[in-house]
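Q: structure here, sequence nowhere to be found:
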């Protein structure tokens, strides 16, 4: 089998003109056949091996003597970009296969969905990543101590054919406690399957969860399989390699596979071998397909578990899992929100579900054992949503327990003869009598009961709904700004979004925090959100002055989706601010914008070439208070700015002081090279802890007077001054 697979790969390389790669594979296949013929075997098998070896050697010899490899000079020209790679041996030598290890991509073209060629969404060969973005993607390629590089076109040339069964260089995965207790060993498919196949039939009903606590992932596999089967689109099977010419994943007797997962902002390659954990009876201790000899479920799960650090990972939710599997846009809806529109939400999900626009799962919260037993449900457990229907005014969900057994026992369950009228059974093509005899974990539940027992509804939206998209990858260091942003947003990452629309439209923005450690799922302390301001795309310094147009809820999920309803008659400009509840460590993140119409998305420029921090204090002699205190106001510290030049200067002045005091500052115009813009201006209302002011002024001399609202408020402070003119000098007058 391995020899045949190698010859198949050699033929494909041969036809593609990759003669060196084909030659190497032919020679290795022939060598494997010759060595194997020394082992005991039937005459027919030996005859097949002899034939395969002869065909491989004949084709290899033909390549050696062909004109394409006839002269050394021709070979040299193939490698003239690097002198160290020039061949120095004879033309008949077999060169080592090229290293196909991918490097972090410099292109912004990611295979998540079609990208329209506009100023904001790069077409092929368009916009490239910045150095910062490359650094972010490189840093977050290390997940749980292993490197997963961005998926590139070169990865389609990954080598999968080997004389000996492939073993992952990272070794076997860490097992869960239940797996360790039952483990009989690690086996390859041909050791416990008669005729291993990658896919027999893609069906949600055949997917079985075992002892791994990844119910949300298995539920995600189930709804992806249901979508693929219903719409005949390769949603989940397209991420598995190797593939045949039709793009279908195939069984590899050599044991190497590659799975493409969307992780930390981009699709990444995950390489695994086919060794799977089995118990002492030879039964799989990982998720599997009820169709014997079918491998895809176990292999996709293994790839995901590898990234998550092993089969002992603490669990996640289907928003995270589905986004990793498909790149589809994650959204969550709490069913416990006080202002939740139950009917409107159900209607939206039903309409979009049947158009193939979204995939859905639903999860229970904490339920007592007694209540869970009565209901037939599992606490804190994810269920796949297989169907959404309204029949005779009754709102119904068809759900699947990833365990493939244990079902709902309430209204419209298999044993509820009272609600299953002949008309309803006919409308849904459902035989509850048959279902009573066979528990496959699939059941119907009415919407009212679902809202009572379930906590959260998860949806992942097809990104192809949006013809325009782009993204930014960035970092936010813990040292940048205060731990909490309840007083100032001045150090938060901020972006300008300009939507160029005529009619009313919608723009979605997905904030994704990059995950690099297993503990980020189990004990995540990073609560993130996205704030949207109607601020003409200008920088925001105060959280609630003005109040945000969209005040996001801070959650400890890696994904946060913001929907912006854009009124007609654009363009409209927004300021987007990344926010955390408390910063504990450096974070890396991706912002991806999805739109129906043209837009421009960019970081807000920092025009300040000169930046200086001054540490000062209000003492018993200098704490003069605000200008209302005429007798003492003159005692305050005074700092003078001399801005050289004849043009305009942009200034940013920020004052930081203890939050127990309200502070502010005044600016006095001493003189300019042109007309005075003002005699005196202020930072505005006095604020606890922080005040800021941006202004554009003629070059000249200005005095800055920091002060507290009341006199004799003794404290230290920081005065940060930024100027667009490099030759700005600052001195203290008193």
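A: Good, I have the coordinates. Quantities reported herein were computed from a predicted structural model and do not represent experimental measurements.

Q: rest of the way, CA atoms for contacts and neighbours
A: Fine.

Q: isn't there a helix covering residue 230?
A: Yes. Judged by DSSP: H, G, I helix; E, B strand; the rest coil, residue 230 forms part of a helix.

Q: quick check: it vs residue 576, distance?
A: According to C-alpha to C-alpha, to the nearest Å, residue 230 stands 38 Å off from residue 576.

Q: tell me the SS of residue 331?
A: strand.

Q: I'd say it and residue 319 touch.
A: Yes. With contact defined as C-alpha atoms under 8 Å, residue 331 reaches residue 319; the gap is 6.7 Å.

Q: tell me which of residue 230 and residue 576 has more neighbours.
A: Shown here are residue 230 and residue 576; by other C-alpha atoms under 10 Å, residue 576 has more neighbours (28 against 11).

Q: report the secondary structure state of that one.
A: strand.

Q: what do you get for residue 430?
A: Applying three-state DSSP: residue 430 is coil.

Q: name the helices or strands packed onto whichever helix in the chain runs longest?
A: Longest helix in the chain, counting residues (DSSP state H): helix 43-65. If you count contacts as 3 or more C-alpha pairs under 8 Å, 6 or more residues apart in numbering; DSSP states H and E, helix 43-65 packs onto helix 2-15, helix 19-36.

Q: so for residue 420, which of those helices sits nearest?
A: Residue 420 lies closest to helix 2-15 among these, at 52.6 Å (C-alpha to C-alpha).

Q: list the buried residues for that closest one?
A: Within helix 2-15, the residues that qualify as buried are 2-14, counting by 16 or more other C-alpha atoms under 10 Å.

Q: same check, this time on stretch 150-167
A: Within stretch 150-167, the residues that qualify as buried by neighbour count (16+ other C-alpha under 10 Å) are 150, 151, 152, 155, 158, 159, 160, 161, 162, 163, 166.

Q: picking up where we left off before, ok, which of the helices and strands packed on helix 43-65 comes nearest residue 640?
A: helix 19-36 (71.2 Å).

Q: contacts for that closest one next, please.
A: Residues from elsewhere that reach helix 19-36, judged by C-alpha atoms under 8 Å, 6 or more residues apart in numbering: 3-4, 6-7, 9-14, 49-50, 52-54, 56-57, 59-60, 63-64, 94-98, 161-163.

Q: got another one to weigh against that:
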């Protein structure tokens, strides 16, 4: 069986024959599973054979036809068993058969199409790995030369480059493929541009020394019987890499760049020239577009080279847990299930690191200890000398805090020793690769995220409780790995995001609400999310994939690792009714979160959800998308489709959860009615275009609600309560000492006013009351008031009222308690004519 779970031709035929045996024994469940498995395998083989260059064209065509014939046979028998096992009605049986046919032909063909479209990377073709790739063929004479040509050199390499060196043509007998005598510190790089790759190769070799594994070596073909790479005298090698959703073949020759002194300008080794680091690096650099690879992070590189699960941890992120991370990483390192590398940022964070750390560089963790203090042994694989000799490791590393004779948990003498708290301070990134073999079940889904408006793919994972191991504490854990397919180093990195949520019981596609977005976008190739099941009796999980690209669709692979049986199901069908609106957060309409007085200025929409033919609550799904650097949120409130100035908990029907960058989603069941949809940014003044997409199973529409005072004449003034003018409410006997403002209009008009405090202490209650003034300027009767004193963040406002003009009115602004010194802003809105606001003295 291939590592990605697909069967070769003999295994597929064996599965087909075994299925027939199980069917004859009346074991229809086992027979059904085997027929489906065989059908999938034959479909895969049919496509692979049709595009193969091996053998004659006639042979390939005949074999492809045979595979498709066997696939159809297996599918037909699986459909018969399905119909017999479930004993459905005639109509139901037809629907079941039609569904299975669509699933086997359309679904599987779509999956293979995604992988086929991702075959060409950086101008070269990397076919999916097949068993035949393990055998390259007879030795070529003259030596093999890669038809794709030499790799592009980096600028640093080009400055020192003198000639190409080939091991197969070299008379230096010290060159070998591998040796057990190679020390981890012997692996180095002379040119620093791809430090992440070299750091990854070093930790793989250290793992091989500690645990007797063949990491990296097992990726090079041809191989010896023990699974280690074999030296080939014609210089031709086939390297197996996990790339764009599946293992693929990279064919290279052993031509390597060198200086005039014979020093290799690529991954190399001290002393005896061991070739495997150079071969692995060259194959991966071919995929990445050449030696001018700008660098990645070691976790991403090792995922491609050895297939271990990558995890990136921001050591200075808000969610980083120093002690919890240490315990998890140390346990994984000690047991050999975790490879650890580190990366510095643009600026060194720790002055005491001195010359031992450099910015934007990758480091290998080759030892960890919890004796006395928690710490790590760190190796820098960069050779800094400009000559042809390689310095002794002790000349570029130091040890401190460790007994000179000590060697425990992989700690190597002469390495840079740092305590864990120092590591967390000095480095920016912690990069991990986890062994996937402890997970008993792995499934992958390959799909497309289309350009422009956000596209979401929700995948549900149904758990089979009968396959759970009660003695396994990890059986409820599931890891979701989202991988963006790489096309070209010249394309800007698309941003991807992954989130998961869980719910128990049966899945109702139409009743499910969308996931609230918890994570922002990243331009990394991979995103890993670890989840635990909530209900272990009848658990189910779903994951949401979100991605955007300005210019082109993005292919992705979603892989799930689990201790329990998992089943991937496609996205629920789209709901029949939809609406979409585009808008812009401007400097005025970006009002910030509800703690800001400008929250009321955020864009708002009347969301009308109608009953339709079927009565009762309706399922609604909504996506809000903005630029990736703007944190946003969507809130649906019981506002009758009118503008809302402040949120009250009882009025909120549903929201998208915490503010997140770029994209957020909200959904659930709503009764048909008119609601107010509020779109808000976390911080006021952030500018960005946005798009709202709504789906529902009842008629739905969105209509923009005008901002407060839209279409009216507006006038604002600012003032301050201070000293004697901070007089408080009328019960304190000095109410008329509060700030006064004359409101003048030239003609009859409808007017309303809003008062907001600017920097008052939390809980400050305010009031606005408007009085008529007589011809002598004396304050007379009250015309309108904002009501009781209130401490709302949005302030207080009067209801609209009629003014007879020309006339002068007086507005008195006050706090409930006297002595509160703070600023305020008073705004008047007039329907028919301009309005004048001016401070007036107490008469």
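A: Cool, got the structure. The shown structure was predicted, so the numbers you read here are calculated from the model rather than taken from an experiment.

Q: please state their TM-score.
A: After superposition, the two chains reach a TM-score (TM-score structural alignment, normalised by the length of the first structure) of 0.63; 541 aligned residues with a C-alpha RMSD of 5.0 Å.

Q: in the stretch 451-600 of the first structure, which spans are strands?
A: Applying DSSP state E, counting those that start in this stretch to the stretch 451-600 of the first structure gives strands spanning 454-461, 468-476, 494-499, 505-513, 528-533, 559-566, 572-580, 587-595, 599-603.

Q: again, but for the stretch 251-400 of the second structure
A: Taking DSSP E, counting those that start in this stretch as the criterion, the stretch 251-400 of the second structure contains strands spanning 255-258, 268-269, 309-314, 338-343, 362-369, 375-379.

Q: out of the ones you listed, nearest to residue 621 of the second structure?
A: Residue 621 of the second structure lies closest, by C-alpha to C-alpha, to one member of these: strand 309-314, at 30.9 Å.

Q: for the closest one, name the packing helices and strands.
A: Secondary elements touching strand 309-314 of the second structure (3+ C-alpha pairs under 8 Å, 6+ apart): helix 298-306, strand 429-434, strand 526-532.

Q: out of those, which is the most enclosed?
A: Most buried of these, by mean neighbour count (mean count of other C-alpha atoms under 10 Å): helix 298-306, with a mean of 26.

Q: what does that helix contact?
A: Contacts of helix 298-306 of the second structure (C-alpha under 8 Å, 6+ apart): 196-197, 199-201, 215-216, 219, 240-243, 280, 284, 308-312, 341, 362, 431-433, 525-526.

Q: work out the gap between the longest helix of the first structure and the centre of the chain.
A: On the basis of C-alpha atoms, centre = their mean, to the nearest Å, helix 43-65 of the first structure sits 47 Å off its chain's mean C-alpha point.

Q: what's the next helix or strand after that helix aligned against in the second structure?
A: Next helix or strand after helix 43-65 of the first structure toward the C-terminus (DSSP states H and E): helix 72-78. Counting by TM-score structural alignment, helix 72-78 of the first structure lines up with no residues of the second structure.

Q: helices of the stretch 201-350 of the second structure, start to end?
A: Ranges of helices in the stretch 201-350 of the second structure, per DSSP state H, counting those that start in this stretch, are 276-287, 298-306, 322-334.

Q: do the same with the second structure
A: Using DSSP H, helices in the second structure cover 9-24, 28-50, 57-86, 90-101, 108-117, 155-160, 195-211, 276-287, 298-306, 322-334, 420-426.

Q: could I get those as TSV with distance to residue 554 of the second structure?
A: Shown next, in TSV, are the helices of the second structure (distance: least, C-alpha to C-alpha, whole Å):
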stretch	distance to residue 554 of the second structure
helix 9-24	32
helix 28-50	22
helix 57-86	29
helix 90-101	27
helix 108-117	10
helix 155-160	30
helix 195-211	25
helix 276-287	18
helix 298-306	18
helix 322-334	32
helix 420-426	34
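
Q: most packed of these?
A: helix 298-306 comes out most buried of the helices of the second structure by mean count of other C-alpha under 10 Å, with a mean of 26.

Q: mean per-residue distance, that one to the first structure?
A: By mean C-alpha distance after the TM-score superposition for the first structure, the fitted helix 298-306 of the second structure averages 0.7 Å away from its aligned residues in the first structure.

Q: can you give me how far that helix is from the chain middle?
A: The chain centre lies 17 Å from the centre of helix 298-306 of the second structure; the measure is C-alpha atoms, centre = their mean.

Q: please apply the same query to stretch 277-284 of the first structure.
A: The chain centre lies 33 Å from the centre of stretch 277-284 of the first structure; the measure is C-alpha atoms, centre = their mean.

Q: quick one on the thing from earlier: let's have the strands of the stretch 451-600 of the first structure in JSON lines, adding distance to residue 187 of the first structure.
A: Shown next, in JSON lines, are those (distance: least, C-alpha to C-alpha, whole Å):
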{"stretch": "strand 454-461", "distance to residue 187 of the first structure": "35"}
{"stretch": "strand 468-476", "distance to residue 187 of the first structure": "40"}
{"stretch": "strand 494-499", "distance to residue 187 of the first structure": "51"}
{"stretch": "strand 505-513", "distance to residue 187 of the first structure": "36"}
{"stretch": "strand 528-533", "distance to residue 187 of the first structure": "42"}
{"stretch": "strand 559-566", "distance to residue 187 of the first structure": "36"}
{"stretch": "strand 572-580", "distance to residue 187 of the first structure": "45"}
{"stretch": "strand 587-595", "distance to residue 187 of the first structure": "38"}
{"stretch": "strand 599-603", "distance to residue 187 of the first structure": "50"}
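
Q: figure out which of the ones you listed is closest to residue 72 of the first structure.
A: Nearest to residue 72 of the first structure among the strands of the stretch 451-600 of the first structure is strand 468-476 (45.1 Å), distances taken as C-alpha to C-alpha.

Q: where in the second structure does that closest one fall?
A: Against the second structure, strand 468-476 of the first structure falls on residues 441-449 (TM-score structural alignment).

Q: what comes up buried for that stretch?
A: Using 16+ other C-alpha under 10 Å as the test for burial, stretch 441-449 of the second structure gives 441, 442, 443, 444, 445, 446, 447, 448, 449.

Q: equivalent analysis for stretch 22-36 of the first structure, please.
A: Those would be 22-34, for stretch 22-36 of the first structure by 16+ other C-alpha under 10 Å.
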